[in-house]
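In: what follows is a predicted structure for the sequence shown.
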Amino acid sequence: MAYSEKLAERINSILKGKRGIVQKKMFGGICYMYKDKMSVGIVKDDLMIRVLPEKYDEYLKKPHVRKMDFTGKPLKGFLYVGSQGIKTERQLSKWIDVGLEFAVKSPPKKISKKTTKKAVKKASHKKKSGA
């Protein structure tokens, strides 16, 4: 088990009825995407959250929160919240709101030229094949 299924059930319960949420396997766990941006996720037993850059240091000071550094180098804008920090549904819901805030308020993703070229090529291939 790469991630806590119990935590996934809790998150699913909180997000139930929220339109636009998509689950995706990522970082060896599961992530919840909103507006095409990762908002929260689960890696092992930890809640992984995306935070706005201007709030990163503020949230890092909270109990049971640490930098996300599974590669040995912390990823700015990503934090882990340990199980002690999400014991109650209220605590978990609060952290989910932090992740959703990132997805709503952060600027749109920049699309690289390489990605754009792939999309154009794929679309033209579909036209030719009649798909």
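Out: Arrived safely, thanks for sending.
In: from now on I want contacts and neighbour counts done on CA atoms only, so please keep to that.
Out: OK.
In: let me know the secondary structure of residue 63.
Out: Judged by DSSP: H, G, I helix; E, B strand; the rest coil, the three-state class of residue 63 is coil.
In: that one contacts residue 83, doesn't it?
Out: No: if you go by Cα atoms under 8 Å, residue 63 and residue 83 don't touch, sitting 10.9 Å apart.
In: dropping in the other structure now:
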Amino acid sequence: MAFDVELAERVRDVLGPRPGLSEKRMFSGLAFLLEGNMICAVTSRGLMLRVGPDAYPAALIQEGVGPFEMRGRAMTGWVLVDPDALADTDALIEWVDLGVRFTATLPAGGSKAR
């Protein structure tokens, strides 16, 4: 499946230029990483976003947001935001900023959250 190229461009615009930011094709989509840790990935189903374990419960109760599942198992700390919930630029900014704030707390190099 192809990812949503328009959404990827919007995420790129929100992230802007910043040190340590990179992009990588993965999960049949385009991932955005900060110092080697994934912030989010644009997929054909929407935005897979790393919110962290503390923000996870509050994120799940938002409209258009569900758990991100891998092999039928919910990945705690990760959500899938429906494209319709990202149509508004301010909403996209809030979601991406949430992902950046959590990811910035992780050690560089793709280490797992504690």
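Out: Great, that's in hand. Here the structure is a predicted model, which means the values were calculated and not measured.
In: care to give me the TM-score?
Out: The TM-score (TM-score structural alignment, normalised by the length of the second structure) is 0.87; 110 aligned residues with a Cα RMSD of 1.6 Å.
In: sorry, back to before: residue 63 and residue 83 of the first structure - which one has more neighbours?
Out: residue 83 (15 against 11; other Cα atoms under 10 Å).
In: need the contact list for that one.
Out: Residue 83 of the first structure is in contact with 45, 46, 47, 64, counting by Cα atoms under 8 Å, 6 or more residues apart in numbering.
In: how close does residue 81 of the first structure get to residue 120 of the first structure?
Out: 40 Å (Cα to Cα, to the nearest Å).
In: residue 22 of the first structure contacts residue 33, correct?
Out: Yes: with contact defined as Cα under 8 Å, residue 22 of the first structure counts as touching residue 33 (5.0 Å).
In: of the two, which one has the most company?
Out: residue 33 (19 against 13).
In: wasn't the more buried one part of a strand?
Out: Yes: residue state for residue 33 of the first structure (three-state DSSP) corresponds to a strand.
In: surely it touches residue 23?
Out: Yes: with contact defined as Cα under 8 Å, residue 33 of the first structure reaches residue 23; the gap is 6.2 Å.
In: among residue 81 and residue 120 of the first structure, which residue is more densely surrounded?
Out: Higher neighbour count among residue 81 of the first structure and residue 120: residue 81, with 24 against 11, using other Cα under 10 Å.
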